[in-house]
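> how would this look folded up:
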Amino acid sequence: MIFGEKNVDTPICWGMVGGGRGSQIGYIHRSAALRDFNFELVAGAFDIVPERGIEFGENCHVAADRCYSDYQTMFEAEAERPDGIQAVSIATPNFTHYEIAKAALEAGLHVYCEKPLCFTSEQAEELETLVKKSGKIMFVSYGYAGHQMIEQARKMVENGDLGKIRIINMQFAHGGNNVAVEKKAASQAWRVDPKKAGPAFSMGDVGTHMLYLTEAICPQLHINRLMCTKQSFVEGRMLEDNAMTIMEYDNGAIGYIWSSGVNAGEQFGFRIRIIGEKASVAWDAEKPNYLSYEVQGESPRMLSRGNSYLYPEALADDRIGGGHPEGLFEAWSNLYTKFAIAIDRCEKGKAVDFWYPDIHAGVLGVKWVEKCVESADKDSAWITF
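Got it, this is the predicted structure:
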């Protein structure tokens, strides 16, 4: 169980690129990183408009001389300081991730980057090479993986509670883009612009979250091939707002991912069900404290976060004990705690012996989107992965 005691000797000097006023995810990054005293926010290039970013940074108690106009200036100036940043989080639009992450790694920083890492597999593999060369830690922001019941599902699969995995059924299908919201909201406009969002909208924005949960819960499965169909239902939208992907895995299992922003009436719609030869588990992100466990021939049961019958690895992520609800902020905090511990071990030359959404997860997400688009553009042909 997490009690908020220190995981590192001294807080890690940490900076942000993006995540300023109006950012959808800036606040949760800061809240998660600062919650357990593992990080200290000391610098930032928070906004594309320098004056606005400096004002915002000062309102977050960052010294004025460490609120920078751009990330290049921040990396250069912080490298000259004896108390300069050791790690950076990148919370900017998709089209900037590659160049910022590359610059951060070349500057000798540990990196926590929003997904997708970049637009092409070549760029992703270049970042992976840089991570290996630099020896630094790189996290990809798959925040839902930090929920305690995801760890429980992972251990249940690992220990054979479900038997051989046969089917994985996933959806992240909400209705938030059921109309052209991008025409009224600048924060949405870049998400449907292929120059700024990359080759996909729904698949990159929400589908890759499901892809990573599959990797987190069932790391033994690997995709052999996939097929995809995609649509753009909102008139004038250049990228898909709905897609269905079917994947065949190397053990004979099959997976389905429905990625959508036009599921009218559904506010969130994030669910995963893993079906084995003996039993199934199911998790709903809107009810994250519970994991449905159904054994063939027995009454269904509901596993609840924070209880002693869970695997120790799941209980290790607990923050407040059973019965009290935890949510997304706690999940992100768990991942940032892992980020801090991984950095600390890396700096001390120790092995990082736990799983987390690493550079490989980022590369996999970019490749998956590419292959889905390729399949859809070839009239939903099967594509070797």
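> only C-alpha atoms for contact and neighbour calcs from this point on.
Will do.
> who are the neighbours in contact with the residue nearest the centre of the chain?
Nearest residue to the geometric centre of the chain (Cα atoms, centre = their mean): residue 142, 1.2 Å. By Cα atoms under 8 Å, 6 or more residues apart in numbering, the residues touching residue 142 are 114, 115, 209, 212, 357.
> switch to 10 Å and redo it
113-116, 208-213, 331-332, 335, 356-358, 361-362 (Cα atoms under 10 Å, 6 or more residues apart in numbering).
> Kindly report the same for residue 119.
Applying Cα under 10 Å, 6+ apart, the residues near residue 119 are 94-98, 194-200, 204, 365-367, 369-370.
> now it: how far from residue 16?
21 Å (Cα to Cα, to the nearest Å).
> run this one through as well so I can compare:
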Amino acid sequence: MINGEKKIARPLRWAMVGGGRHGQVGYKHRIGALRDNTAFELVAGAFDIDPARGKDFGVNLGVSEDRCYPDYKTMFVEEAKREDGIEVISIATPNGTHYEICKAALEADLHVICEKPLFFTSEEVLEVKELAEEKGKIVGVTYGFSGNQLLLQMRAMIENGDIGEIRVVDLEYTHGFSATDSADKFSEAQKWRVDPKIAGPSFVLGDLSTHTYYMSQLIMPNMKIKKLLCDRQSFISSRAPLEDNANVLMHYENGAVGRLWTSSINAGCMDGHRIRIVGSKASLEWWDSKPNELRYEVQGEPIQTLIRAMPYLDDSCNADERLGALHQEGLSESWANIYLKFAIAIDAKNRGDEETLSNLVYPDINAGLDGVRWIENCVRSADNGAVWVGYNEVEDKTLSPVQN
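Here you go, the predicted structure:
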């Protein structure tokens, strides 16, 4: 269990790029990083594109006024002059800025924690991965739901053979908050998400389904996609070419099949985030709306509901529990769990502890690369008429669809 005791020698000196007053995502980063007050210390930031507003916000967070910077470039230069300068940054800015900021941070010898999707193209990720390896730095990706403990229980049960051979993977991440175009007009956070110059080649595929896709790979690390087919729509026509609804069919290398539905126009839906894994003997199902429960359905037996933090769960699952089974945990604890693992990874990297790194399960740059490839393949399939495409094919301009 996690009880707040330090996992590393001292808190890492941490800064944020973005995550200012008017965006919800910045607060999620801060509650994750500062949950235990032993892994990170927020000492600097370039919180806003408006320098005065960013400084005012940073001071209200408790950051010294002279360490609230007008932009990230100035912050990297000035912090490098200090003996107590920053060691790691979090990037909580629109998608189109991630690559530039991440690369600049690594060149400034900083570790990086970045929002998803990591970049626009897998080529960009491969370039940054090489730079991170050269600099000896960690790049983590904030798949914020992936710290829910029962996902590790699913992973352990699958590895143990409790559900048999995986046959069907059923994934969903939907909501109804973009069922009209009102947010596109009035919400600054929504405006850039439907602008391909800033958001990249997708809307809900990148903004929503990369979470669920990564979680499925966390649960089933040995399940690799052989080919997929994506059909996407822009039901609010002004969002085209970016989609607000998509269905993805997947064929896995072991013969299993999968389906993912992602949508922001599922009118009336508050939380349609669900993962169901169907095996030859049993099925597992987890819902974000009930993150402390895991349904275990064995063919021919009564349905079981496994509860977070109970002693019958796998040690890997209970290692991350914080409050005991009597009390509910949720998204804030999930973010805290992945941020703690980021801190452990950074500390291990600094010490050259490759054994710890090799055994640590967290969303690293390889997870970010797979997420970008996921989007690329979905877009490639959809834009060529919803055709089957080989998952690991290198895209060229003369696509050869895979026959179903």
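> Can you pull the TM-score for these?
Taking TM-score structural alignment, normalised by the length of structure 1 as the basis, the two superposed chains have a TM-score of 0.99; 385 aligned residues with a Cα RMSD of 0.8 Å.
> circling back to that earlier point, buried subset of the contacts of residue 119 of structure 1?
94-98, 197-200, 204, 365-367, 369-370 (16 or more other Cα atoms under 10 Å).
> and of those, the nearest to residue 237 of structure 1?
Closest approach to residue 237 of structure 1 among these (Cα to Cα): residue 200, at 11.3 Å.
> Excluding sequence neighbours, find me the nearest residue to that closest one.
residue 239 (5.8 Å; Cα to Cα, 6 or more residues apart in numbering).
> Could you double-check that the one you found sits in contact with residue 201?
Yes: using Cα atoms under 10 Å, residue 239 of structure 1 is in contact with residue 201, at 5.6 Å.
> Spit out the residues that contact these two alike.
191, 192, 193, 194, 232.
> coming back round to it: mind listing which of the contacts of residue 142 of structure 1 are in helices?
208, 209, 210, 211, 212, 213, 331, 332, 335, 361, 362 (DSSP state H).
> Map the last one onto structure 2.
Looking back up the chat, that one is residue 362 of structure 1. Counting by TM-score structural alignment, residue 362 of structure 1 lines up with residue 368 in structure 2.
> who touches the residue lying closest to that match once chain neighbours are set aside in this structure?
Using Cα to Cα, 6+ apart and skipping the chain neighbours, the partner closest in space to residue 368 of structure 2 is residue 118 (5.6 Å). Contact analysis of residue 118 of structure 2 by Cα under 10 Å, 6+ apart lists 91, 95-99, 102, 124-125, 139-142, 206, 365, 367-372.
> mind redoing it with 7 Å?
Going by Cα atoms under 7 Å, 6 or more residues apart in numbering, residue 118 of structure 2 touches 98, 141, 368, 372.
> Residue 74 of structure 2: which of the residues you listed is nearest?
Nearest to residue 74 of structure 2, judged by Cα to Cα, of the contacts of residue 118 of structure 2 is residue 98 at 16.8 Å.
> quick one: secondary structure of the closest one?
Classification of residue 98 of structure 2 using DSSP: H, G, I helix; E, B strand; the rest coil returns helix.
> And the one 3 residues further on, by the same measure?
In terms of secondary structure, residue 101 of structure 2 is helix; the call rests on three-state DSSP.
> what about it, neighbour count?
Residue 101 of structure 2 has 20 neighbouring residues, counting by other Cα atoms under 10 Å.
> From residue 270 of structure 2, how far out is it?
33 Å.
> next one: residue 242 of structure 2
22 Å.
> Compare neighbour counts for these two and give me the winner.
For residue 242 of structure 2 versus residue 270, neighbours defined as other Cα under 10 Å are more numerous around residue 242 (24 against 12).
> Identify the residue of structure 1 aligned to residue 300 of structure 2.
Using TM-score structural alignment, residue 300 of structure 2 lines up with residue 297 in structure 1.
> For the host helix or strand of residue 41 of structure 2, which helices and strands make contact with it?
Secondary structure from DSSP states H and E places residue 41 of structure 2 in strand 40-46. Strand 40-46 of structure 2 is packed against strand 12-18, with contacts defined by 3 or more Cα pairs under 7 Å, 6 or more residues apart in numbering; DSSP states H and E.
> can you give me the angle the strand it packs on makes with strand 40-46?
For strand 12-18 of structure 2 against strand 40-46, the angle by axes from the mean of the first three to the mean of the last three Cα atoms, to 10 degrees is 40 degrees.
> where along the stretch 51-200 of structure 2 do the helices fall?
51-60, 72-80, 98-107, 122-135, 149-159, 182-186, 188-193, 196-199 (DSSP state H, counting those that start in this stretch).
> Quick check: which of these is buried the most?
Sort those by mean neighbour count, taking mean count of other Cα atoms under 10 Å, and helix 149-159 sits at the top with a mean of 22.
> Just the residues contacting that one, thanks.
219, 220, 294, 308, 313, 314, 316, 317, 320, 321.
> How many residues are close by the second one?
Residue 220 of structure 2 is surrounded by 20 other residues when neighbours are defined as other Cα under 10 Å.
> OK, contacts around it?
Here residue 220 of structure 2 is in contact with residue 155 (criterion: Cα under 7 Å, 6+ apart).
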